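Chemist: sequence unavailable; structure follows:
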């Protein structure tokens, strides 16, 4: 599970790029109860989503011409510049060169060799999200890719992640964890895109998961507020009840009501 004492390679931030930040904020307020707080004109429209006064995500306007709305997951790095070099050496590309974000930290954006975009954050004043795993907060991230083996090799080379393959019927699900941390440090998964998924419009991407108290109720709320149900609620024994959604501008994410012991 994600933990807020963030260590190198850990999932520590998630933000939304939107063509209409105000409208997106209204959608997630209705769905998760989030409040949006702009960081002011100097931040270019970027702002924080909070829940109970704690930062749980962020959002900002789309910056690149032709970009589509999407959630981006960020992983901790102690040195963004060194990570950029590691990404290139492992076959990825630098989408956004390392840059300082005021005194908050240092940011860089990349694309892995299979086409999935992600980012890294070198903490300064901002260490990461204040809350994870609680209802209506980030709890997991999942990479759907056309080449799982290449993706696993890439992220191991860049972050030194631990990986554990778990056969699940006709496919294998790989749980990824930071190099340091206990047995419960799993923070995400990697799985291949099936032909059925590809025909359904799924593409290579990282998809954030948000914990919810009631998966079915969350799916209903998403639909009532302009979202789209991509995969309806389904129960995975021992894991929980989950669904894949898209917000009104097409940003993909999932919700899950985790199974209890």
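Modeler: It's in. The structure displayed is predicted, hence computed values, not measured ones. Residues are numbered from 1 along each chain as shown.

Chemist: contacts, neighbours, all on C-alpha from now
Modeler: Fine.

Chemist: okay, now residue 219: neighbour count?
Modeler: 23 (other CA atoms under 10 Å).

Chemist: neighbouring contacts of the helix or strand hosting it?
Modeler: Applying DSSP states H and E as the criterion places residue 219 in helix 215-224. Identification of contacts with helix 215-224 by CA atoms under 8 Å, 6 or more residues apart in numbering yields 27, 30-31, 212, 228-229, 232-233, 241-243, 245, 247, 255-257.

Chemist: ok, now with 6 Å
Modeler: 31, 256-257 (CA atoms under 6 Å, 6 or more residues apart in numbering).

Chemist: now do stretch 164-178
Modeler: Here stretch 164-178 makes contact (CA under 6 Å, 6+ apart) with 9-10, 161-163, 185-191.

Chemist: make a PyMOL selection of whichever of the residues you listed turn out to be buried.
Modeler: Of the contacts of stretch 164-178, the buried ones can be selected in PyMOL as follows, counting by 16 or more other CA atoms under 10 Å:
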select buried, resi 9+10+161+162+163+185+186+187+188+189+190+191
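
Chemist: dropping in the other structure now:
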């Protein structure tokens, strides 16, 4: 995906099963826990492009969080700071080939950052 595309949306919920039933009935989302991501039920829209996951609703995680794909989280964190934003969560690994972080704009809106690939390269 190109730099700047929204790639993933996390929705905080209190009950994974109830949320899965609701969103499946409402939008036809397919929901499953992928191997290695137990306790993080992921959803995929019927277009097979849009998707995300359910997270546990708790303090600090009460609104959906969109993740934007970037070429370099390190560069994007530096650019966010330089532009007046703040880093809410520093760069952390997802897999051996992917990372995430969270920034806030000057108004306090948060966006997740995603770099890499979660599936091994073919070859």
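Modeler: Received, thanks. What you are looking at is a predicted structure, and each value in this text was computed from that prediction instead of being measured.

Chemist: tell me how far residue 146 of structure 1 lies from residue 164 of structure 1.
Modeler: Residue 146 of structure 1 is 18 Å from residue 164 of structure 1, where distance means CA to CA, to the nearest Å.

Chemist: the two: which is more packed in?
Modeler: residue 146 (20 against 15).

Chemist: what's near enough to touch the aligned partner of that one in structure 2?
Modeler: Aligning on TM-score structural alignment places residue 146 of structure 1 opposite residue 14 in structure 2. Contacts here follow CA under 6 Å, 6+ apart; on that basis residue 14 of structure 2 touches 56-57.

Chemist: so residue 103 of structure 2, which state does it fall into?
Modeler: Recorded secondary structure, residue 103 of structure 2: strand (DSSP: H, G, I helix; E, B strand; the rest coil).

Chemist: can you pull out the helices in structure 1?
Modeler: Using DSSP state H, the helices found in structure 1 span residues 21-32, 80-89, 148-159, 195-199, 215-224.

Chemist: okay, the first one sits on what stretch of structure 2?
Modeler: Helix 21-32 of structure 1 corresponds to no residue of structure 2 when matched by TM-score structural alignment.

Chemist: what is that helix packed up against?
Modeler: Applying 3 or more CA pairs under 6 Å, 6 or more residues apart in numbering; DSSP states H and E, we find helix 21-32 of structure 1 packed against no helix or strand.

Chemist: that older thread, okay, the helices of structure 1 in JSON lines with distance to residue 140 of structure 1 next?
Modeler: Listed next are the helices of structure 1 as JSON lines, based on distance: least, CA to CA, whole Å:
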{"stretch": "helix 21-32", "distance to residue 140 of structure 1": "16"}
{"stretch": "helix 80-89", "distance to residue 140 of structure 1": "22"}
{"stretch": "helix 148-159", "distance to residue 140 of structure 1": "16"}
{"stretch": "helix 195-199", "distance to residue 140 of structure 1": "20"}
{"stretch": "helix 215-224", "distance to residue 140 of structure 1": "15"}
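
Chemist: between these, which one is closest to residue 108 of structure 1.
Modeler: Closest to residue 108 of structure 1 of the helices of structure 1 is helix 80-89 (CA to CA; 6.5 Å).

Chemist: which residue numbers in structure 2 go with the closest one?
Modeler: Aligned using TM-score structural alignment, helix 80-89 of structure 1 spans no residues in structure 2.

Chemist: which positions within that helix qualify as buried?
Modeler: 80-81, 83-84, 86-88.

Chemist: which one of the residues you listed is nearest to residue 204 of structure 1?
Modeler: The closest of those to residue 204 of structure 1 turns out to be residue 87 (CA to CA; 17.5 Å).

Chemist: tell me who's in contact with the closest one.
Modeler: Residue 87 of structure 1 makes contact with residue 158, according to CA under 6 Å, 6+ apart.

Chemist: what's the counterpart of residue 43 of structure 2 in structure 1?
Modeler: So, by TM-score structural alignment, residue 43 of structure 2 is matched to residue 176.

Chemist: mind listing what residue 92 of structure 2 touches?
Modeler: So residue 92 of structure 2 contacts 99-100 (CA under 6 Å, 6+ apart).
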